[in-house]
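Enquirer: Here's my sequence, what's the structure:
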Amino acid sequence: MIGVAEGCSGKVGMAGVGGSVRSCTCSPSSFFLRKAPSPVRFKLKFRFRINALFGDWGLGNRKNSLSFSSTHQHQFTFSLTDTDTVRVSVLSSISDVSAKEWDACAVDASGPNSFNPFLSHAFLSALEHSASAVRETGWMPHHIVAKDQTNNILAVVPLYLKTHSYGEFVFDHSWANAYHSYGYKYYPKLQSCVPFTPVTGSRILLRNTSFKDQIFDIIVSAMKDITANSQLSSLHVTFPSENEWLKLTQKGFLPRIGMQYHWKNRNYKNFDDFLMDMKQSKRKNIRQERKKISAQNLIMKRLRGHEIKARHWDSFYTFYRNTTDNKWGTPHLTREFFHELGSKMGDNVLLVVAEEGDELVAGALNLIGGDTLFGRLWGCLPRSYYPSLHFEACYYQAIEAAIELNLKKVEAGAQGEHKIQRGYLPVTTYSCHYLIDEEFREAIQDFLEREASQVKLVIKLLHDSGPFKEGIV
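Expert: The predicted structure follows:
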């Protein structure tokens, strides 16, 4: 769960899967072309300003319309063997691929025991059908599909053409500002990701064939060609698996790392078993926080599948809007999205709710994967404040659910050092970036190398001062 200060459990919440609180003052529509500076002068000026450029994210209002009009019909044919070919196409909607075929790629990519619900056809189509991730909101689907000669699907890629950087959780607003300051266009750009969702997983979803490595190379070549032929600034792959990140880095993408907080299940039998691994002071604090829930006459419930009714989703949408309003974010997700999610994903949805009498007052949305519980969104009633409720709904209920379901971990999303004291430790996340312009590429590469050393240091320091007893890893 994302972006709430320690001790705050009501008025201020997360900017989670559908809300981002960072924005950029420059408008894509204000970009214009002018003669570029000479290479030498440009390089010196850009390096001189790099510290300021990459330290200033800026704040402002999002421009909500995708103004780029794509007239290219991208289709590529590659030779797999002397007799076999692979056809790579770009689709404008995930509805153009059957759910069965898309999900077969997703399952093969992650493995049957590590199913990632965010890569499913159900989740991605819910985003499109609910008008949450569509052209009008700045997410023009450009999904990649690779087929063999007999029309069998070999791979798919969730891919979007974008003219802003919202809902990504890997911040590149300063890169756009740098492009703009030199009269270059940063937007539109291509983005391979799950919209509004900072969850790690494969991005090039390959069927498990003997030639899948060749298909991977073919798709990467096709995405690069699309970027260059469409005169786009860049191609970004955010929150890929570590293995995918390494392979893309070898193919000319700039590597970037980030940090999230995850909880690890060490074969715990129950919540108290987990607490015994904590340092005494942390264990005492958690118990005190949990006692506050019953003292406020709050009842916590975990609902799955058919237990979640339309009224729950309507209430949760109110909670979600309260979160985005309080965090100065944008409500990227529509009310229809939550209803679509419930109807399409069934028991993969876990909704934690807090009740005061007969009234729903808060909730936390989670999705259940093959071995992971993914915490995504939190919210409460406007003008309501319940001490420690945020921690209970988002973190402690998630831990109890993961133990009960025998899941390996809980991914609690981006941001929030307050998670550490509640058993969630920092882990490395990944992204990679392919930039066409060599001068910008060189400057950004220098920035990413310095950023990576700082991130690694922070992760080590946080682990060394973690909440667990010595020897617990």
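
Enquirer: make it CA atoms for all contacts and neighbour counts henceforth
Expert: Noted.

Enquirer: now the helices for the stretch 151-300 of the chain?
Expert: Along the stretch 151-300 of the chain, the stretches classed as helices by DSSP state H, counting those that start in this stretch are 173-181, 212-229, 242-249, 271-275, 280-295.

Enquirer: Please apply the same query to the stretch 351-473 of the chain.
Expert: Assigned by DSSP H, counting those that start in this stretch, the helices in the stretch 351-473 of the chain fall at 389-391, 397-405, 438-464.

Enquirer: one step back: return the most buried member of the helices of the stretch 151-300 of the chain.
Expert: helix 173-181 (a mean of 20; mean count of other CA atoms under 10 Å).

Enquirer: So which elements touch that helix?
Expert: Other helices and strands packing on helix 173-181, by 3 or more CA pairs under 8 Å, 6 or more residues apart in numbering; DSSP states H and E, are helix 50-53.

Enquirer: Not counting its own residues, what contacts the helix it packs on?
Expert: 174, 175, 177, 178, 443, 447 (CA atoms under 8 Å, 6 or more residues apart in numbering).

Enquirer: Nearest the geometric middle of this structure, what residue?
Expert: Residue closest to the average C-alpha location in the chain (CA atoms, centre = their mean): residue 198, at 1.8 Å.

Enquirer: Spit out the contact partners of that residue.
Expert: Counting by CA under 8 Å, 6+ apart, the residues that residue 198 touches are 17, 168, 169, 239, 413, 414.

Enquirer: Just name the closest of the residues you listed to residue 256, please.
Expert: Ranked by distance to residue 256 (CA to CA), the contacts of residue 198 are led by residue 239 at 9.9 Å.

Enquirer: And for the closest one, the neighbour number?
Expert: The number of residues packed near residue 239 is 28, by other CA atoms under 10 Å.

Enquirer: want to put them side by side, so please do this one too:
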Amino acid sequence: MTGTTMTLHRRIAEIPAREWDACAGDANPFVSHAFLSALEDSGSTGPTTGWLPQHLVLRDGEGHLLAVAPLYAKGHSFGEYVFDQQWAQAFTQAGGRYYPKLQVAVPFSPVPGPRLLVHPDTPDADARRLLAGRALRQACGELDLSSVHVTFCTRHEYDLLGESGWLQRLGVQYHWDNDGYASFDDFLDALASRKRKAIRRERRDANACGLTFHTYRGTDITGALWHDFHQFYLSTVDRKWGSAYLQPDFFPLLSERLGDRVVLMVARHEGVPVAGALNLMGRDTLYGRNWGRLEGHDWPFLHFELCYYRAIDFAIEHGLKRVEAGAQGQHKLQRGYRPCLTHSAHWISHPGLREAVAEFLTHERAAIMAELPALDALTPYRTQA
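Expert: Model (predicted):
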């Protein structure tokens, strides 16, 4: 790293938005300065939630920006969706100290995308990504931490880090691909007859119980709608025994800072909002973010209609290539979402823990790759002759 300076920043506001976004690009809104600053300015990340910003910045000897990374120091493993609690437990039982650790991630968002963000004017971008990887390892050592985890990174980053000695981990999500469909019915025509009828029945039942559905974008999302949506979000957290990390101010800040890239789909009953699904729109992808509904009401197929089918409608209408509907949920397969691999890379300092985790990941990767054909067979698409 001769001639290169590494700095860690406790607030993304210390890094000019113009510089950060030059590295992040405009394809994935989750790594934008706007999204990450909304998390910090709303108190959703910070000391109270255990996501302490330590954003990485690399500059050359003349002060020119080379790369950045959304980096956090963490004393727990909540809000990550790549689960390493068993690693922490095993290391603790052996007398080690797993926490705190470093996490290169988008907090509370299992959204695949770039994590080692390189300035476009930088020659040899891969060399800069590897330099960022070395800087992360250096920071881990200088801070005397157990590990660094780069979660939901791109396949390219995964390969680069793996070649330089990082441990590699796979996961599975379910994404919908737009095969040039002109309409939702055009998409349905690609499905087997029985599956096509099942989806039509679900959509018919969801729209026949007195609900109306509306899509709002950017500054058209009023403060009252965000207040309602935060209540929906809290009700989902309560049902799933989770933690409500996202603070009320986070949601209106998104509208203010990301504009029309924020897409809120709302279900109303007798004019009153009763459920909502928050999405962010990238250059070619609609990303499902959060959803929730009023407690005590259970309209048929509401979740599928609001989160999956309406998202497909939106993607087709706006010429988007895919919909990424978040983590988990094999029920998405029956509704046209295909299994897709996700990628993470992990640097573990302690040789013994590193060896044990490496062996575990070897078996886990093999199991995931063996499962993929079976998952793909559950999708509703017609078998090609």
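
Enquirer: Over in structure 2, find the residue span stretch 136-151 of structure 1 aligns onto.
Expert: Aligning stretch 136-151 of structure 1 against structure 2 (TM-score structural alignment) gives residues 48-63.

Enquirer: most packed of the helices of the stretch 351-473 of structure 1?
Expert: Ranked by mean neighbour count under mean count of other CA under 10 Å, the helices of the stretch 351-473 of structure 1 are led by helix 389-391, which reaches a mean of 26.

Enquirer: what's the mean distance for that one versus structure 2?
Expert: Compared with structure 2 after the fit, helix 389-391 of structure 1 shows a mean deviation of 0.5 Å (mean CA distance after the TM-score superposition for structure 1).

Enquirer: Kindly state which residue of structure 1 is aligned to residue 295 of structure 2.
Expert: So, by TM-score structural alignment, residue 295 of structure 2 is matched to residue 382.

Enquirer: And for residue 109 of structure 2?
Expert: Checking TM-score structural alignment: residue 109 of structure 2 goes with residue 197.

Enquirer: I'd assumed residue 133 was in contact with that match.
Expert: No. If you go by CA atoms under 8 Å, residue 197 of structure 1 and residue 133 don't touch, sitting 11.6 Å apart.

Enquirer: Which of the two has more residues huddled nearby?
Expert: Set residue 197 of structure 1 next to residue 133 and count neighbours by other CA under 10 Å: residue 133 wins out with 25 against 20.

Enquirer: Please confirm that that one is located within a helix.
Expert: No. Counting by DSSP: H, G, I helix; E, B strand; the rest coil, residue 133 of structure 1 is not part of a helix but coil.

Enquirer: just the strands in the stretch 201-350 of structure 2 please.
Expert: Assignment of strands within the stretch 201-350 of structure 2 using DSSP state E, counting those that start in this stretch yields the ranges 211-217, 262-269, 272-281, 285-293, 322-327, 338-348.

Enquirer: Export those strands to CSV and append columns for mean neighbour count.
Expert: Below are the strands of the stretch 201-350 of structure 2 laid out as CSV (neighbours: other CA atoms under 10 Å):
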stretch, mean neighbour count
strand 211-217, 16
strand 262-269, 22
strand 272-281, 22
strand 285-293, 24
strand 322-327, 22
strand 338-348, 22
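
Enquirer: which one of those strands lies closest to residue 156 of structure 2?
Expert: Minimum separation from residue 156 of structure 2 across the strands of the stretch 201-350 of structure 2 (CA to CA) falls at strand 338-348, 9.3 Å.

Enquirer: Mean deviation, the closest one versus structure 1?
Expert: Looks like 0.6 Å for strand 338-348 of structure 2 (mean CA distance after the TM-score superposition for structure 1).

Enquirer: ditto for stretch 126-140 of structure 2
Expert: With mean CA distance after the TM-score superposition for structure 1, stretch 126-140 of structure 2 departs from structure 1 by a mean of 1.8 Å once superposed.

Enquirer: what's the closest of the contacts of helix 50-53 of structure 1 to residue 224 of structure 1?
Expert: residue 175 (19.3 Å).

Enquirer: ok now do the residue mapped onto that closest one from structure 2, which residues does it touch?
Expert: Taking TM-score structural alignment, residue 175 of structure 1 has residue 87 as its aligned residue in structure 2. Shown in contact with residue 87 of structure 2 (CA under 8 Å, 6+ apart): 353, 357.

Enquirer: Next one: residue 87 of structure 2 from residue 346 of structure 2, what distance?
Expert: 12 Å (CA to CA, to the nearest Å).

Enquirer: How about residue 359 of structure 2?
Expert: 13 Å.

Enquirer: Trace residue 272 of structure 2 over to structure 1, please.
Expert: So residue 272 of structure 2 corresponds to residue 359, using TM-score structural alignment.
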